[in-house]
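Peer 1: here are the coordinates; sequence isn't available:
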């Protein structure tokens, strides 16, 4: 099916969460904040296909979901929730998240989902340029959007995506060479 995919990774999970108790707590908080952000955005959390990645999650939206809702609306809601959580979190339990959003055809088998589109999604998520930009910004949330999804969302118009909130970023990661993507960063707050 042709759908929107979201890949999420907890920044520095292995470096900050050294024991299983802390890992369990941070993972619980991640899923709580995600389900809340989906509810705030009117996205169907329960209807999504989800694959846990240990320090993150792959979310495959139902085909009928408008991909545009997975950009600015979801990012803004998630940023607010992360800020609220992080205000009282320790360094070990602070949630900083990298998120990649892409769309395309997805196949499913007994082990999960796969396709060239899912490979591209994870190349975006793991791209060194994305990691470096988020680290330099020091924000709680960074979202990278594939060029095709961003272009389609902007061409549709409407007020759900604000193009000026995105910065062009060139990605080089494994077999993906010089691919254009679009970066959205949550505002930086100094109350952490």
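Peer 2: Received, thanks. Keep in mind it's a predicted model, so treat the numbers as computed, not measured.

Peer 1: can we go C-alpha only for contacts and neighbour counts from here?
Peer 2: Noted.

Peer 1: quick one: the strands in this protein?
Peer 2: 2-10, 49-52, 56-60, 97-105, 107-109, 112-114, 141-146, 167-173, 176-185 (DSSP state E).

Peer 1: which residues sit in contact with the most centrally placed residue in the chain?
Peer 2: Note on the chain: the residue nearest the mean C-alpha position is residue 99, at 1.9 Å, using C-alpha atoms, centre = their mean. Neighbouring residues of residue 99 by C-alpha atoms under 8 Å, 6 or more residues apart in numbering: 6-9, 125, 141-144.

Peer 1: The longest helix seen in the chain vs strand 56-60, what angle?
Peer 2: Assignment by DSSP state H gives helix 20-40 as the longest helix of the chain. Using axes from the mean of the first three to the mean of the last three C-alpha atoms, to 10 degrees, the direction of helix 20-40 lies 30 degrees away from that of strand 56-60.

Peer 1: Pull out the buried residues from helix 20-40.
Peer 2: Along helix 20-40, these residues count as buried under the neighbour rule (16 or more other C-alpha atoms under 10 Å): 23, 26-27, 29-30, 33-38.

Peer 1: roughly how far apart are the residue lying closest to residue 61 once chain neighbours are set aside and residue 96?
Peer 2: Excluding its sequence neighbours, the residue lying closest to residue 61 (C-alpha to C-alpha, 6 or more residues apart in numbering) is residue 48, at 5.0 Å. Here the distance between residue 48 and residue 96 works out to 22 Å (C-alpha to C-alpha, to the nearest Å).

Peer 1: Residue 2 too?
Peer 2: The spacing between residue 2 and residue 96, counted by C-alpha to C-alpha, is 29 Å.

Peer 1: who has more neighbours, the two?
Peer 2: Residue environment comparison for residue 2 versus residue 96 gives the larger neighbour count to residue 96, 23 against 14, counting by other C-alpha atoms under 10 Å.

Peer 1: Provide a list of residues in contact with the closest residue to that one other than its chain neighbours.
Peer 2: Ranked by C-alpha to C-alpha, 6+ apart and with sequence neighbours excluded, the top spatial neighbour of residue 96 is residue 140, at 4.4 Å. Neighbour list for residue 140: 79, 82-83, 95-97, 186, 188 [criterion: C-alpha under 8 Å, 6+ apart].

Peer 1: redo that, cut-off 10 Å
Peer 2: Residue 140 makes contact with 10-11, 78-80, 82-83, 86, 94-98, 134, 185-189, 192, according to C-alpha atoms under 10 Å, 6 or more residues apart in numbering.

Peer 1: try this one next to it:
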């Protein structure tokens, strides 16, 4: 997760401390609300955001089906009680993969991918243009393996974007839980390979 405009000059240290406290309070509340084990997650502070590594045995569905909605609600509650300098608008990236642990923490290409997704221009633009408080970008893998098969979220409310950050060039899928894109079924058709198989039979 990454807080929009955290480092702007109009935020004093006092404001940033309030934002950090509000972010972690919102995250804990959202994880608790949807039954995800916050205490079992590895959480690393990033100053203007947080990196949360969810245990592999936790089902991935709730991370996109429930967590973003609960988190957006918790952020709205925080914002109602704080001045503009202490309010939070957030980008969140969802990805899954293998990770390696060492004495300094964790590393893996999958972690790099998540960080590149959250820094992508399209997700920053999506948040700037949204009246909501949260924008989520998923990796192509997460979209294909989790979102497409969900019976809770509608894949047609996601928007495909190209991500080009540092050495990473990939596809991401953006959705806005508290201000959804209109349904666009034409954007979520079957993969090209399946179309070719269907035509060949």
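Peer 2: Noted; the coordinates are in hand. No experiment lies behind these values; they were computed from the predicted model shown.

Peer 1: tm score of chain vs chain?
Peer 2: Both chains were compared after superposition, and using TM-score structural alignment, normalised by the length of structure 1 their TM-score is 0.88; 179 aligned residues with a C-alpha RMSD of 1.5 Å.

Peer 1: thinking again about what came up before, now the strands of structure 1 as a markdown table including distance to residue 69 of structure 1?
Peer 2: Listed next are these as a markdown table, based on distance: least, C-alpha to C-alpha, whole Å:
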| stretch | distance to residue 69 of structure 1 |
| --- | --- |
| strand 2-10 | 10 |
| strand 49-52 | 17 |
| strand 56-60 | 14 |
| strand 97-105 | 11 |
| strand 107-109 | 23 |
| strand 112-114 | 22 |
| strand 141-146 | 13 |
| strand 167-173 | 19 |
| strand 176-185 | 14 |
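
Peer 1: tell me the most buried of those strands?
Peer 2: Across these, averaging neighbours per residue (mean count of other C-alpha atoms under 10 Å) puts strand 141-146 on top, at a mean of 26.

Peer 1: equivalent range in structure 2 for that strand?
Peer 2: Strand 141-146 of structure 1 corresponds to residues 134-139 of structure 2 when matched by TM-score structural alignment.

Peer 1: Verify the stated contact: residue 59 of structure 2 with residue 36.
Peer 2: Yes: checked against C-alpha atoms under 10 Å, the pair residue 59 of structure 2 and residue 36 is within contact range at 9.1 Å.

Peer 1: Name the nearest residue to residue 153 of structure 2, ignoring sequence neighbours.
Peer 2: Closest residue to residue 153 of structure 2 apart from its sequence neighbours, by C-alpha to C-alpha, 6+ apart: residue 65 at 5.8 Å.

Peer 1: The one you found maps to what in structure 1?
Peer 2: In structure 1, the residue paired with residue 65 of structure 2 is residue 72, using TM-score structural alignment.

Peer 1: out of the strands of structure 1, which comes closest to residue 16 of structure 1?
Peer 2: With respect to residue 16 of structure 1, and counting by C-alpha to C-alpha, the nearest of these is strand 2-10 at 10.3 Å.

Peer 1: counting contacts, what elements does the closest one pack onto?
Peer 2: Counting contacts by 3 or more C-alpha pairs under 10 Å, 6 or more residues apart in numbering; DSSP states H and E, the secondary-structure elements packed against strand 2-10 of structure 1 are helix 20-40, strand 49-52, strand 56-60, strand 97-105, helix 116-126, strand 141-146.

Peer 1: Mind doing that once more with 7 Å?
Peer 2: With contacts taken as 3 or more C-alpha pairs under 7 Å, 6 or more residues apart in numbering; DSSP states H and E, strand 2-10 of structure 1 sits against strand 56-60, strand 97-105, helix 116-126.

Peer 1: Using JSON lines, please lay out those together with distance to residue 153 of structure 1.
Peer 2: Converted to JSON lines, the helices and strands packed on strand 2-10 of structure 1 look like this (distance: least, C-alpha to C-alpha, whole Å):
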{"stretch": "strand 56-60", "distance to residue 153 of structure 1": "18"}
{"stretch": "strand 97-105", "distance to residue 153 of structure 1": "11"}
{"stretch": "helix 116-126", "distance to residue 153 of structure 1": "17"}
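
Peer 1: right, and the ones you listed - which one's nearest residue 149 of structure 1?
Peer 2: strand 97-105 (6.1 Å).

Peer 1: Can you list which of the contacts of residue 99 of structure 1 carry over to structure 2?
Peer 2: Among these, those whose aligned partners also touch in structure 2, counting by both residues aligned by TM-score structural alignment, their matches' C-alpha atoms under 8 Å, are 8-9, 125, 141-144.

Peer 1: Residue 109 of structure 1: which of those is nearest?
Peer 2: For these, with residue 109 of structure 1 as the reference and C-alpha to C-alpha as the criterion, the closest is residue 8, at 21.4 Å.

Peer 1: and stretch 112-131 of structure 1, which stretch of structure 2?
Peer 2: The counterpart of stretch 112-131 of structure 1 in structure 2, using TM-score structural alignment, spans residues 105-124.

Peer 1: what about the matching stretch, how long is it end to end?
Peer 2: For stretch 105-124 of structure 2, the first-to-last residue distance is 27 Å (C-alpha to C-alpha).

Peer 1: For the match of strand 141-146 of structure 1, give me every contacting residue.
Peer 2: Outside of stretch 134-139 of structure 2, the residues that reach it under the criterion C-alpha atoms under 7 Å, 6 or more residues apart in numbering are 72, 89-95, 117, 123, 126-127, 171-178.

Peer 1: rerun that using 8 Å as the cut-off
Peer 2: Contacts to stretch 134-139 of structure 2, defined as C-alpha under 8 Å, 6+ apart, come from residues 68, 72, 89-95, 113-114, 117-118, 123, 126-127, 171-178.
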